[in-house]
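Chemist: Need a 3D model of the following:
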Amino acid sequence: MQPNKTKLALQIGAVVLGALCASNVYADTFTASVTTIDDVTITQRAGYPLTFGSNMFTQASTTCTLQVSNLAGTAYPGGLLMRHDSTAAVAQGANFGALTGTGCVSGKNGVTPGIWDISGIPGGSVSILVTQVAQSPTTFTYTPDQACYVDYSADTTNDADRCLALTPGNVVSALLPVSAVAEADATGGGANAGTPQPGIVSLAVGGTVAIGATPLSASTAYNLAFQIDVTY
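Modeler: Here you go, the predicted structure:
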């Protein structure tokens, strides 16, 4: 998967100031300055590739879902993994990274939800768009309908930072935290508290594979494709 990166373009317009009277014409040269910021980047976190493992059946017209953010919070990735503060009550859900559906073996054998870290200017915000794309071969589809991103609160309210659901095709705005201190959302700390990183917001992605009318081939590796767009 090759995510898109939108570069920042800066333009300064020129303004001409002048004064004219009957006796003279006055002109002068003025200067201005501009400071650029780093391009926004997307990096897949080491050790967290998106994979369904060797668990898919070949049967046609079946589905398999890798859980990340639904099932009433039981698939919640937790503060430690997503790098946000929380009290001990906000732990990783038991179903995070589990497979369900008739198209695969249920459980977590060799399964990993994908984690991506988006970096930019601390205190800024980015727009995130996750999009479904066509697969190759076209005998199956993949929908990134199990995904969440960290919604930082920009204050220290207990447990205000959460991993909110990301719906494919819907743009969301995410804050890039200023510092860990600015997002310390657990009074006295907590066993499941993560540490916010300045200028970094993370998203977790699972999703659903649906096999069409043609069965898959046995003992074959298939690649999944989807798109992430991030802009300032």
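Chemist: Please count neighbours and contacts with C-alpha atoms only from this point.
Modeler: Fine.
Chemist: for the helix or strand containing residue 163, packing partners?
Modeler: Using DSSP states H and E, the element containing residue 163 is strand 162-165. Contacting strand 162-165 under the criterion 3 or more CA pairs under 8 Å, 6 or more residues apart in numbering; DSSP states H and E are the following elements: strand 147-151.
Chemist: Could you pull out the buried residues of the longest strand seen in the chain?
Modeler: In the chain, taking DSSP state E as the definition, the longest strand is strand 125-132. By 16 or more other CA atoms under 10 Å, the buried positions in strand 125-132 come out as 125, 126, 128, 129, 130, 131, 132.
Chemist: One more, so I can put them side by side:
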Amino acid sequence: MKHESIEINAGLLIVLTLVVISIGGLVEIVPLFHIKNTVEEVKGVRPYTPLELRGRDLYIREGCYACHSQMIRPFRDEMLRYGHYSLAAESKYDHPFQWASKRTGPDIARLGGKYSDEWHTQHLIRPQNVVPESIMPAYPWLAQNELKYDDIENRMKALKMTGVPYSLTEEEYQANVAEYGKEMADKLHIPNAKATLEAEANSRNRDGDKSRITEMDAMVAYLQMLGTLVDFKQYEEGYFANFR
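Modeler: As a prediction, this is how the structure comes out:
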């Protein structure tokens, strides 16, 4: 049989497999070159502030993506539980994105503002304090470890090389002022990074200890901004109507 002759010929099988994979890849990739903008323009999306950025780094370090996704699918059950489905533009400054692939815990794409800073702190110190049935492990060291941020400028510079609009020059700073407003542009200006992080951490007592800046401050700052950048009211009316 022809099929059997292919299977027993390793070289031919490899070549044909590569051909099939190439065709599949082209079918997915080529259409993108004919779309003017593969990431829609959405008002409100901005880069992470220095404190949020360090929180995201800790989120990755602790492997939170292994149990929590940040991608709400466009299905009715997803919408009813989590809110508006995730937009591609929400992840355009994520390197790498945190969509993840499974949910041992709930999706957290719309977590920001849902709970207080104190709730998040207690939840991370011992999840069962606030959710008795939780199987999430505890992360008490986040409240004990002082946040390391001496390299925050280098972290932002590295992301700037990937296209994230952090500013270094006056021209870039003014462009951010026009795009995000002066207050946010100041936070996105790399020469201000350390002072900005300290001011942001001290503006709210996220971890219950104002005497120092801990990893918990950064982690909570990151969690509290998830899903808060876009005003979904402009999308929800028409979208939710499809499920009534």
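Chemist: Can you pull the TM-score for these?
Modeler: Here the superposed chains carry a TM-score of 0.21, computed using TM-score structural alignment, normalised by the length of the first structure; 84 aligned residues with a CA RMSD of 5.7 Å.
Chemist: Among the buried residues of strand 125-132 of the first structure, which one sits closest to residue 115 of the first structure?
Modeler: Nearest to residue 115 of the first structure among the buried residues of strand 125-132 of the first structure is residue 130, at 13.2 Å by CA to CA.
Chemist: picking up where we left off before, give me the next element, helix or strand, following the longest strand of the first structure.
Modeler: Sequence order places strand 140-143 as the next helix or strand after strand 125-132 of the first structure, per DSSP H and E.
Chemist: packing partners for the helix or strand hosting residue 223 of the second structure?
Modeler: Secondary structure from DSSP H and E places residue 223 of the second structure in helix 215-225. The contact analysis (3+ CA pairs under 8 Å, 6+ apart) places helix 215-225 of the second structure against helix 50-61, helix 117-125, helix 141-144.
Chemist: tilt between the helix or strand following the shortest one and helix 50-61?
Modeler: As assigned by DSSP H and E, the chain's next helix or strand after helix 141-144 of the second structure is helix 152-161. What separates the directions of helix 152-161 of the second structure and helix 50-61 is an angle of 80 degrees, with axes from the mean of the first three to the mean of the last three CA atoms, to 10 degrees.
Chemist: May I see the buried residues of helix 152-161 of the second structure?
Modeler: 152, 153, 155, 156, 157, 159, 160.
Chemist: Just give me the neighbour total for residue 203 of the first structure.
Modeler: 22 (other CA atoms under 10 Å).
Chemist: Pull the contacting residues for it.
Modeler: 82, 115, 116, 117, 147, 148, 149, 150, 163 (CA atoms under 8 Å, 6 or more residues apart in numbering).
Chemist: State the helix or strand in which the nearest residue to the first one once chain neighbours are set aside lies.
Modeler: Residue nearest to residue 82 of the first structure in three dimensions, not counting chain neighbours: residue 202, with 6.1 Å by CA to CA, 6 or more residues apart in numbering. Taking DSSP H and E as the definition, residue 202 of the first structure sits inside strand 200-205.
Chemist: Just the angle for that strand relative to strand 147-151, thanks.
Modeler: 160 degrees.
Chemist: Hey, what's the angle from strand 200-205 of the first structure to strand 125-132? Just curious.
Modeler: Strand 200-205 of the first structure and strand 125-132 meet at an angle of 20 degrees, taking the same axes, to 10 degrees as the criterion.
Chemist: Could you look up the next helix or strand downstream of strand 200-205 of the first structure?
Modeler: Following strand 200-205 of the first structure in sequence order, the next helix or strand is strand 207-211 (DSSP H and E).
Chemist: buried set for that next one?
Modeler: 207, 208, 209, 210, 211.
Chemist: I'd like the helices and strands packed on helix 215-225 of the second structure written out as TSV, with mean neighbour count added.
Modeler: Shown next, in TSV, are these (neighbours: other CA atoms under 10 Å):
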stretch	mean neighbour count
helix 50-61	21
helix 117-125	20
helix 141-144	18
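Chemist: and those helices as a markdown table, adding distance to residue 179 of the second structure?
Modeler: Listed next are those as a markdown table, based on distance: least, CA to CA, whole Å:
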| stretch | distance to residue 179 of the second structure |
| --- | --- |
| helix 50-61 | 18 |
| helix 117-125 | 29 |
| helix 141-144 | 34 |
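Chemist: so which of these comes closest to residue 26 of the second structure?
Modeler: Per CA to CA, nearest to residue 26 of the second structure of those: helix 50-61, 31.5 Å.
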